[in-house]
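1. The amino acid sequence is not available; the structure is as follows:
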């Protein structure tokens, strides 16, 4: 299963780096200019910094773990981008797997 969202911000590259650095202390992470991937034990998140914001796509094996992955990523982005008060609307796709 898969879910995706877009956070409009001028600080996409900074938030991408902050999320990858934070999670990199605990789980496997890959990070390069404009792109990152966070591999949580229950799902994964791909992040892409664009000119107008940060694109996030999470994948997991089933809806409960997808929801958990969305919650973990969303809560951390909320914490790191609190000045911008991100209001994320996730679009869910059935059938896609991690």
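-> Yes, it's here. The model shown is predicted, which means the values in this text are computed figures rather than measured ones.
2. From here on, just use CA atoms for contacts and neighbour counts.
-> Noted.
3. Can you list the buried residues in stretch 70-90?
-> 70, 73, 74, 76, 77, 78, 80, 81, 86, 90 (16 or more other C-alpha atoms under 10 Å).
4. what's the answer for stretch 20-28, then?
-> For stretch 20-28, by 16+ other C-alpha under 10 Å, it's 20, 21, 23, 24.
5. Pick out the most distant pair among the buried residues of stretch 70-90.
-> Within those, 80 and 90 form the most distant pair, 18.4 Å apart (C-alpha to C-alpha).
6. one step back: tell me the one among the buried residues of stretch 20-28 nearest to residue 63.
-> residue 23 (22.1 Å).
7. The closest one: which element?
-> helix 12-24 (DSSP states H and E).
8. contacts for that helix?
-> Helix 12-24 has contacts (C-alpha atoms under 8 Å, 6 or more residues apart in numbering) with 29-31, 33-38, 47-54, 76-77, 80-81.
9. Using ChimeraX, define a selection of the buried residues within those.
-> Applying 16+ other C-alpha under 10 Å to the contacts of helix 12-24, the buried members can be selected in ChimeraX as follows:
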select :29,31,34,35,36,37,38,47,48,49,50,53,54,76,77,80,81
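10. this is the comparison structure:
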């Protein structure tokens, strides 16, 4: 098994479900993306993003083969979220690296 690198992001908002659906529907036009309830999954060429909506936040776990892929996934998710959440007072995600996990 190949080592995978993960990062966990949180965007504090009462509109998490709305943004989860918007992100997945947007990406589904070009890459595999799906929504099931309060969970979403997007498969990029460089890795994956797992999204989870709560009443208070949108949580995202990005997984890639290396730090560069993880950093790129963070940037892609955050850039798109900023476009959808432009009415929010704060549009930055808080990211924390996770320890390397087995794929």
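-> Yes, it's here. Since the structure is predicted, the reported quantities are computational estimates derived from the model, not experimental observations.
11. between the buried residues of stretch 20-28 of structure 1, which is nearest residue 64 of structure 1?
-> Relative to residue 64 of structure 1, the closest of the buried residues of stretch 20-28 of structure 1 is residue 23; by C-alpha to C-alpha it sits at 20.8 Å.
12. Give the equivalent position in structure 2 for the closest one.
-> When structure 2 is aligned by TM-score structural alignment, residue 23 of structure 1 is paired with residue 27.
13. Now render the buried residues of stretch 20-28 of structure 1 as CSV, adding distance to residue 13 of structure 1.
-> Converted to CSV, the buried residues of stretch 20-28 of structure 1 look like this (distance: C-alpha to C-alpha, whole Å):
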residue, distance to residue 13 of structure 1
20, 11
21, 12
23, 16
24, 16
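14. do you know how far whichever residue in structure 1 pairs up with residue 79 of structure 2 is from residue 50 of structure 1?
-> Counting by TM-score structural alignment, residue 79 of structure 2 lines up with residue 75 in structure 1. Counting by C-alpha to C-alpha, to the nearest Å, the gap from residue 75 of structure 1 to residue 50 of structure 1 is 21 Å.
15. Helix, strand, or coil at residue 71 of structure 2?
-> helix (DSSP: H, G, I helix; E, B strand; the rest coil).
16. okay, now it: neighbour count?
-> Residue 71 of structure 2: 16 surrounding residues under other C-alpha atoms under 10 Å.
17. Distance of the match of residue 79 of structure 2 relative to residue 85 of structure 1?
-> Going from residue 75 of structure 1 to residue 85 of structure 1 by C-alpha to C-alpha gives 11 Å.
18. And residue 60 of structure 1, by the same measure?
-> 26 Å.
19. Ok, residue 19 of structure 1 next?
-> 16 Å.
20. got it, and residue 92 of structure 1?
-> 22 Å.
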